[in-house]
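J.: structure here, sequence nowhere to be found:
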């Protein structure tokens, strides 16, 4: 294999692929990046056995075709720190040589046949749906923060992705809060459903470098694939039962608050400073024109702040974990945030944008 590449394009591709390559694995071969030089392109492939990425560089000069399995981190780091405009990659037996100007690096390689063949699968366009890249990335950003991170129900470690009635919907929950966002799409195929690991969704977003590009999304029995002009990503879907999220969303509410989203976030952050990890709660008291936010802890003391609101309903109070509220407000896409609820024991429904809601379960607090 011998190929000449633009250094910046190669650096970008190696960084993206290396981002999913494990630093340590019981299968040492997947700690490497698979290089394949064809007649007119260089392809970079990496996997952690749950997520696989193929990145294609077209603007290259291939003197000799071939494949190589190279140390991912070292290769990416060396190319990143080169100062040359172009980089030459060549293999000789069990070694890869990287040349950039006067700088050279020779690395030991691994037999390419040891790389998992499942990671070398190619995107199948038949039956794929098309969506603007920016819209896909926005759905992931709107929901991923609510997915479970701690050990627990495995299905909650992913984003439920649904295609039905010409709508693409994503849902994420950790059992205490729930984010739901959707966007219309031009698709008349059969309904599709998959729980995609959150880290896979985030990797898919990283390869979308043009928000206006139409990307392709493909569902199969055990994986979901995404294709852009330069990259293909495949993620093994999570086999589990996702919570029945629709049952948590209040159908009707008796109390509605509208507040300035930025101001509410500042007030919440201010008051939450006195709360502690074992008593992470703030109480919201709402009346006709005012919201009072109170927090306290036995060790730190107490704090209170107020802000003007528009409110419909009787005077009421409800308590939440302030971190959950701040997560939602950071993702709010409108100047005003709407909170709807029924009583202190019912879920709070936050409207954060068009086709975008966030449900937070209340907690018991003395404040």
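T.: That came through fine. This one's a predicted model, so the numbers in the text were calculated from it and none came from an experiment.
J.: drop to CA atoms for contacts and neighbour counts, all remaining ones
T.: Fine.
J.: how far away from the center of its chain is stretch 15-30?
T.: With C-alpha atoms, centre = their mean, to the nearest Å as the basis, the distance from the averaged C-alpha position of stretch 15-30 to the chain average is 19 Å.
J.: ends of that stretch, what's the gap?
T.: In stretch 15-30, first residue to last residue: 15 Å (C-alpha to C-alpha, to the nearest Å).
J.: repeat that for stretch 235-247.
T.: Using C-alpha to C-alpha, the gap from the first to the last residue of stretch 235-247 comes to 28 Å.
J.: which other residues reach it?
T.: Here stretch 235-247 makes contact (C-alpha atoms under 8 Å, 6 or more residues apart in numbering) with 50-52, 154-156, 158, 160, 178, 194-197, 200, 222-225.
J.: and the residue nearest to residue 170 when sequence neighbours are not counted, which of the three is it?
T.: Leaving aside its sequence neighbours, residue 170 sits nearest to residue 161 (C-alpha to C-alpha, 6 or more residues apart in numbering; 4.7 Å). The assignment at residue 161 comes out as strand when based on DSSP: H, G, I helix; E, B strand; the rest coil.
J.: what sits against residue 124?
T.: For residue 124, the contacting residues are residue 218, by C-alpha under 8 Å, 6+ apart.
J.: would you map the helices across the chain?
T.: Under the criterion DSSP state H, the chain contains helices at 7-18, 72-81, 133-144, 198-206, 261-272, 322-330.
J.: which of the contacts of stretch 235-247 are buried?
T.: Burial by neighbour count, judged by 16 or more other C-alpha atoms under 10 Å, picks out 50-52, 154-156, 158, 160, 178, 194-197, 200, 223-225 from the contacts of stretch 235-247.
J.: out of those residues, list just those in strands.
T.: Assigned to strands by DSSP state E, the following of those qualify: 51-52, 158, 160, 178, 194-197, 223-225.
J.: dump these to TSV, plus distance to residue 351.
T.: Putting those into TSV (distance: C-alpha to C-alpha, whole Å) gives the following:
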residue	distance to residue 351
51	32
52	35
158	22
160	19
178	12
194	25
195	24
196	24
197	25
223	31
224	29
225	30
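J.: and the comparison structure, right after this:
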């Protein structure tokens, strides 16, 4: 028998359910419950990603192990209103009884054999600790660059890499842009590494790491893990060559201007009212004009700059606005080419963002 707090088990099941992708396989639509002494582990194995969360419990045996359909358990728990819920598995009937003072429900279990080949790795050759709030900031700052409507599952990724100097970089990259954000904390004990994780997986797990102090990034060949005291997620990483963009970073256009982020964002927002797919940016010696025309009419905005080299280019306003909204700096440096055909780079204190121009 296992006794758990009703709010704890409801929250844990909700976390685990968020990590499950719809599938016809029983394994991928189920939760595994494993009780050991005073801890209950709830695990998923869906879409190539394994997730684990832990809650306190009371267990009258050394170990209790069973698997239940996530649909059955998530739809049953809301009917329990008492403070605690008892789980009483019956291996002979292949069911588990959920019991409280006012209600009891029997749920059919799934054979444990389906989970036999899905045991998470115990040993990792790379294990990097990072502050949970730092990880959340880096992901939030770069995820937008891998989240366009044209992003396929194999492109909607974030790359984690540690340089030879012990600096953690997180990179988001898509067909039209990329974003790099750098951790301000230098790591004392580190190993140079690189791996990628799906954006949706990270966005699903981060809310449950907010109460954690330290998170561990782990890697072994093509396997990765993000673990804390309470939560863990495991998966396989695709090749990192797609994110090898170091050559771009050494090829900034030679011309640059510094612009006020809020004013620039406001000008782009106004221009996007007329045309949401293309705006024109015309850089003069002392002024920069942001204009657009479309069915709604024509818009021209001007802002003061200290520009020297003239240039004109067209961009998707949504991509520019994404960068300006995420940037924490008051002023941002924009690098551009004279002919307006090379990528635009936006550089701040701890980040680099890039947008490709489009045909005018």
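T.: Good, I have the coordinates. The structure presented is a predicted model; accordingly, all values stated were derived computationally and were not measured.
J.: can you pull the TM-score for these?
T.: Here the superposed chains carry a TM-score of 0.88, computed using TM-score structural alignment, normalised by the length of the second structure; 353 aligned residues with a C-alpha RMSD of 2.5 Å.
J.: quick one on the thing from earlier: quick check: which of the helices of the first structure is nearest to residue 120 of the first structure?
T.: Smallest distance to residue 120 of the first structure across the helices of the first structure (C-alpha to C-alpha): 13.2 Å, for helix 7-18.
J.: quick check: angle from that closest one to helix 72-81?
T.: With axes from the mean of the first three to the mean of the last three C-alpha atoms, to 10 degrees applied, the angle from helix 7-18 of the first structure to helix 72-81 works out at 150 degrees.
J.: the nearest residue to residue 14 of the first structure once chain neighbours are set aside: neighbour count?
T.: Nearest in space to residue 14 of the first structure, with sequence neighbours left out and distances taken as C-alpha to C-alpha, 6+ apart, is residue 76 at 5.4 Å. Per other C-alpha atoms under 10 Å, the neighbour tally for residue 76 of the first structure reads 21.
J.: same check, this time on the one 5 residues further on
T.: The burial count assigned to residue 81 of the first structure is 10, neighbours taken as other C-alpha under 10 Å.
J.: next one: residue 362 of the first structure
T.: Applying other C-alpha under 10 Å, I find that residue 362 of the first structure has 21 neighbouring residues.
J.: go on, residue 44 of the first structure?
T.: As a burial measure, residue 44 of the first structure scores 25 neighbours (other C-alpha under 10 Å).
J.: aligned partner of it in the second structure?
T.: With TM-score structural alignment defining the correspondence, residue 44 of the first structure maps onto residue 42 in the second structure.
J.: my guess is its match meets residue 52, correct?
T.: Yes. Between residue 42 of the second structure and residue 52 there is a contact at 5.7 Å, judged by C-alpha atoms under 8 Å.
J.: what do these two both touch?
T.: Shared contacts of residue 42 of the second structure and residue 52 (C-alpha under 8 Å, 6+ apart): residue 16.
J.: not counting sequence-adjacent ones, nearest residue to residue 176 of the second structure?
T.: Spatial nearest neighbour of residue 176 of the second structure, excluding adjacent residues (C-alpha to C-alpha, 6+ apart): residue 356 at 5.5 Å.
J.: list the contacts of the counterpart of the one you found in the first structure.
T.: Following TM-score structural alignment, the counterpart assigned to residue 356 of the second structure within the first structure is residue 361. In this structure, residue 361 of the first structure makes contact with 176-177, 320, 346-348, judged by C-alpha under 8 Å, 6+ apart.
J.: residue contacts, the residue nearest the centre of the first structure?
T.: The residue at the geometric middle of the first structure, judged as the C-alpha nearest the mean C-alpha position with C-alpha atoms, centre = their mean, is residue 202 (3.0 Å). Taking C-alpha under 8 Å, 6+ apart, we find residue 202 of the first structure in contact with residue 140.
J.: can you pull out the strands in the stretch 151-300 of the first structure?
T.: With DSSP state E, counting those that start in this stretch as the criterion, the stretch 151-300 of the first structure has strands at 158-164, 167-173, 177-184, 192-197, 214-219, 223-227, 231-236, 255-260, 282-286, 290-297.
J.: and the closest residue to residue 97 of the second structure other than its chain neighbours, how many neighbours?
T.: In space, not counting the residues next to it along the chain, residue 97 of the second structure is nearest to residue 106; the distance is 4.5 Å by C-alpha to C-alpha, 6+ apart. Neighbour count of residue 106 of the second structure, defined by other C-alpha under 10 Å: 16.
J.: now check the first structure for the residue matching residue 106 of the second structure.
T.: Looking across to the first structure (by TM-score structural alignment), residue 106 of the second structure lines up with residue 106.
J.: wait, isn't its match in contact with residue 93?
T.: No. In terms of C-alpha under 8 Å, residue 106 of the first structure does not count as a neighbour of residue 93; the distance is 11.7 Å.
J.: need the contact list for residue 269 of the first structure.
T.: For residue 269 of the first structure, the set of contacting residues under the criterion of C-alpha under 8 Å, 6+ apart consists of 322, 326.
J.: how near is it to residue 138 of the first structure?
T.: Using C-alpha to C-alpha, one gets 25 Å for the distance from residue 269 of the first structure to residue 138 of the first structure.
J.: same check, this time on residue 191 of the first structure
T.: With the distance defined as C-alpha to C-alpha, residue 191 of the first structure ends up 21 Å from residue 138 of the first structure.
J.: what does residue 42 of the first structure give?
T.: From residue 42 of the first structure over to residue 138 of the first structure (counting by C-alpha to C-alpha), the distance is 30 Å.
J.: ok so, going back, any idea what the residue nearest to the centre of the first structure aligns with in the second structure?
T.: Taking TM-score structural alignment as the criterion, the aligned counterpart of residue 202 of the first structure in the second structure is residue 203.
J.: can you tell me how far that match sits from residue 127 of the second structure?
T.: For residue 203 of the second structure, the distance to residue 127 of the second structure (C-alpha to C-alpha) stands at 21 Å.
J.: right, and residue 213 of the second structure touches residue 132 too?
T.: Yes. Contact status for residue 213 of the second structure versus residue 132: in contact at 5.6 Å, counting by C-alpha under 8 Å.
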